[in-house]
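> Have a look at this prediction, sequence included:
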Amino acid sequence: MSNEKKGFPKFLKIILIIVFVAAAIVGYLGYQAFLGPSVTDKEAYLYVHTGDTYADVLAELEQKQIVKNVRFFDYAAQAMDYPVAVKPGKYKLTPGLSNRRLIGNLRGGYQEAVKFRFENIRLKENFAALLGKNFEADSAAFLRLLDNADVAEKYGFTTANFFSMFIPNTYEIYWNTAPDKIVARFHDEYNKFWNTERKDKAAALNLTPEEVSILASIVKGEALHKDEMPKIAGLYLNRLKRGILLQADPTVIFANNDFTIRRVLNKHLTIDNPYNTYRFKGLPPGPIMLPSIAAIDAVLNYEKHDYIYMCAKDDFSGYHNFAVTQAEHMVNARKFQRALDARNIKK
């Protein structure tokens, strides 16, 4: 029988089958390592800290089960030279994302910015804690900056009024941004906020932007309703113009450092503290809280009237009764005191 009629050698068939199976396995493994769904739904973000090595990233992926198979990720990462291109950041994780896409994001540093919003912040310590919760640096690092006289002076503030530089709003900032860079970003936004129009309105009140913010913090402390802010601002501006003590209860609470006070008593008014506007004339040295944009604009666009007294309404609606004379004010004050007594609010 001729060679042409002979069957294909059996050993070659076996070799071809082995090669085919091996190629299929390699192809499957390659697909899984590079292109197959890899990212799980265990975590929403991967945090790569400043100074982290590739080994740190790999350990984080394995510990938190961020990828289905960490060996496949490692194989793809090595092939894509990621171990020498680790970049810190907060990276969004999409379930089903392939290793190739994930590694591409990590290599390129394509992180998602933090949408940071703040308002109703009372103390620098509260603000530092919020910053530390949202960004890589801890709260202590932020507090050191907020208390640093040189940093405050660099931006044209004192340590007392530096807090007014931070305008409550929504900001997009990368998670691993250094604290000093974040502060610089807030300063840029402060300058944008205090445009020519706002500066001119402040000058018309014979106030600096910092003083407007201090007064706005008092207005914010007094007002539960935004629509009443311009009237309250007008009242305090009347007192400032006439040289009358502001006698603002929120400043007394701040001076006593007791934010549980619901009823300001005579004992609270005796504290020797520059924030006690029952004893010290004019504005306190700094804001008693971060004023809202609404409160700042309420001062700049205050309601013109002759009121110099106000007292919370006895219906506890959060609104106030306003008065021109002390006699009118005492009538309103007695109503409110009786309402407090009726509710057994003693302090």
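Received it, and whenever you're ready, just let me know what you need. Numbering: from 1, shown residues only.

> C-alpha only now, for contacts and for neighbours.
OK.

> just checking, Pro284 touches Ile214?
Yes. Between Pro284 and Ile214 there is a contact at 7.4 Å, judged by Cα atoms under 8 Å.

> which of these two has more neighbours?
With neighbours defined as other Cα atoms under 10 Å, Pro284 and Ile214 compare such that Ile214 has more, 25 against 22.

> State the distance from that one to Ala298.
Computed as Cα to Cα, to the nearest Å, the Ile214 to Ala298 distance reads 12 Å.

> and what of Phe259?
24 Å.

> More neighbours: which of those two?
Ala298 (24 against 12).

> contact partners of the helix or strand containing that one?
Using DSSP states H and E, Ala298 maps to helix 293-300. Contact with helix 293-300 is made by 167-168, 198, 201-202, 205, 212-213, 215-217, 219-220, 226, 229-230, 233-234, as judged by Cα atoms under 8 Å, 6 or more residues apart in numbering.

> show me what contacts the spatially closest residue to Pro250 that is not a sequence neighbour?
By the measure of Cα to Cα, 6 or more residues apart in numbering, the closest residue to Pro250 outside its immediate chain neighbours is Gly221, 5.7 Å from it. Contacts for Gly221 (Cα under 8 Å, 6+ apart) come out as 250, 288-289.

> for those residues, which one is nearest Lys92?
Met289 (33.5 Å; Cα to Cα).

> Identify the residues contacting the closest one.
So Met289 contacts 120-123, 217-218, 221 (Cα under 8 Å, 6+ apart).

> for comparison:
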Amino acid sequence: MRILIRLLFLAIFSVILLVGWFYLHIHSSIRLTTTPFQFSISPGSNLKQVSQQLEDAGVIHSKWSLILLARYLDRESAIKAGDYQLDSTLTQIALLDYLTKGDAKQNAIQFIEGWTFNQLKKTLRAYPNIQHDIGELTEQEILHQIGATETTAEGLFFPDTYFFIKGDSDIHILRRAYQAMQTHLQHTWHSRSEGLPLATPYEALILASIIEKETGTASDRAEIAGVFINRLRKGMKLQTDPTIIYGLGDQFDGNLRKKDLLADQAYNTYTRAGLPPTPIALPSLASIRAALNPAETDALYFVAKGNGESEFSTNLADHNKAVDKYQKQQK
């Protein structure tokens, strides 16, 4: 009996010590090795990893006090990824509130529809908070690292705003943008109109990139897509200037000349039938949808009016009249 009483007393005493230890840790102020103290929580980090990170940095005395507190308050999976900064001492309860409220700073980078891959890379390199891993990697090496099966990078990255924490890799951001494009492209491909002269989602991506560069007003997008689809069906050359400009690369000085239209090259859709070999820019989701669900139209031609809109024609005679009309207005 005395042994049982002693064991019971020891158990009660141990619980009191544990509760006291826990109370002391969660209500005592944490110690900051520097002020301000900055740290980052990577996406996918769990409670144990974050607690260990803070213990290793000397911010908290024991990772288990934060783990037990989070479990007790049912916030074990509520910690948010991001960049954090502590400017003054606070308790572990206040620290847990900070980590779970979503007040972390997140950097953002934006990829714009119509950009080329070179423009995208320059933007990535200009961000100081990004870890620059692509460096001198070749295009094929970059594609391999992000898990892409394509042989060229042009047009493969979905234009959007991507949030990242300080020190995140440019390869990781590119992988996310590539996966986003694949998701949108595959989803739209499965809901495409019947009978399109497009054999693969990649061909749809190529056409969408052309539509992106040709569209000045969103309301014209589907009809521009319809014109290109009609021309592909009839075996007509696409005859679209943006592909030639892309093919000229650094040789393009802002002025497209007649000799450029006549000089044969892989992206000259005046001299070659069908689609060019690759996309020419990042297409928006709207352009992808237009390529795969074009307007039903008899138009085979269009010309820019100079105000962002396009004039559509069903025959060459009317198109030439529209060209004369709107080109004169622009001179």
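Ah, there it is. The structure displayed is predicted, hence computed values, not measured ones.

> Quantify their similarity with the TM-score.
Once superposed, chain against chain, the TM-score is 0.66 (TM-score structural alignment, normalised by the length of structure 2); 262 aligned residues with a Cα RMSD of 3.8 Å.

> Compare the contacts of Gly221 of structure 1 with structure 2 and list the overlap.
Compared against structure 2 with both residues aligned by TM-score structural alignment, their matches' Cα atoms under 8 Å, these retain 250, 289.

> List just the nearest of the contacts of Gly221 of structure 1 to His305 of structure 1.
Nearest to His305 of structure 1, judged by Cα to Cα, of the contacts of Gly221 of structure 1 is Pro250 at 22.1 Å.

> hey, where'd the strands end up in the stretch 51-200 of structure 1?
Here the stretch 51-200 of structure 1 has its strands, by DSSP state E, counting those that start in this stretch, at 89-92, 114-117, 170-173.

> Pull the distance from the second one to the chain's centre.
Spelled out, that is strand 114-117 of structure 1. With Cα atoms, centre = their mean, to the nearest Å as the basis, strand 114-117 of structure 1 stands 6 Å off its chain's centre.

> And for the last one?
In terms of Cα atoms, centre = their mean, the centre of strand 170-173 of structure 1 is set 8 Å apart from its chain centre.

> got a list of contacts for that strand?
With Cα under 8 Å, 6+ apart as the contact definition, strand 170-173 of structure 1 has outside contacts at 113-118, 182.

> Find the nearest non-adjacent residue to Gln111 of structure 1, please.
Using Cα to Cα, 6+ apart and skipping residues adjacent in sequence, the residue nearest Gln111 of structure 1 is Tyr91, 4.6 Å away.

> do you know how far the equivalent of that neighbour over in structure 2 is from Asn129 of structure 2?
Tyr91 of structure 1 maps onto Asp83 in structure 2 when the alignment is built from TM-score structural alignment. Distance, Asp83 of structure 2 to Asn129 of structure 2, by Cα to Cα: 11 Å.

> Equivalent analysis for Phe252 of structure 2, please.
With distances taken as Cα to Cα, Phe252 of structure 2 is found 33 Å from Asn129 of structure 2.

> now Ile280 of structure 2
Ile280 of structure 2 is 29 Å from Asn129 of structure 2, by Cα to Cα.

> Those two: who's more crowded?
In terms of neighbours (other Cα under 10 Å), Ile280 is the more surrounded of Ile280 of structure 2 and Asn129; the figures are 28 against 17.

> so is the equivalent of that one over in structure 1 in a helix, a strand, or just coil?
Aligning on TM-score structural alignment places Ile280 of structure 2 opposite Ile288 in structure 1. At Ile288 of structure 1, secondary structure determined by DSSP: H, G, I helix; E, B strand; the rest coil is coil.

> how about Ile288 of structure 1, what does it touch?
With Cα under 8 Å, 6+ apart, Ile288 of structure 1 has these contacts: 122-123, 214, 217-218, 221, 250-251, 254.
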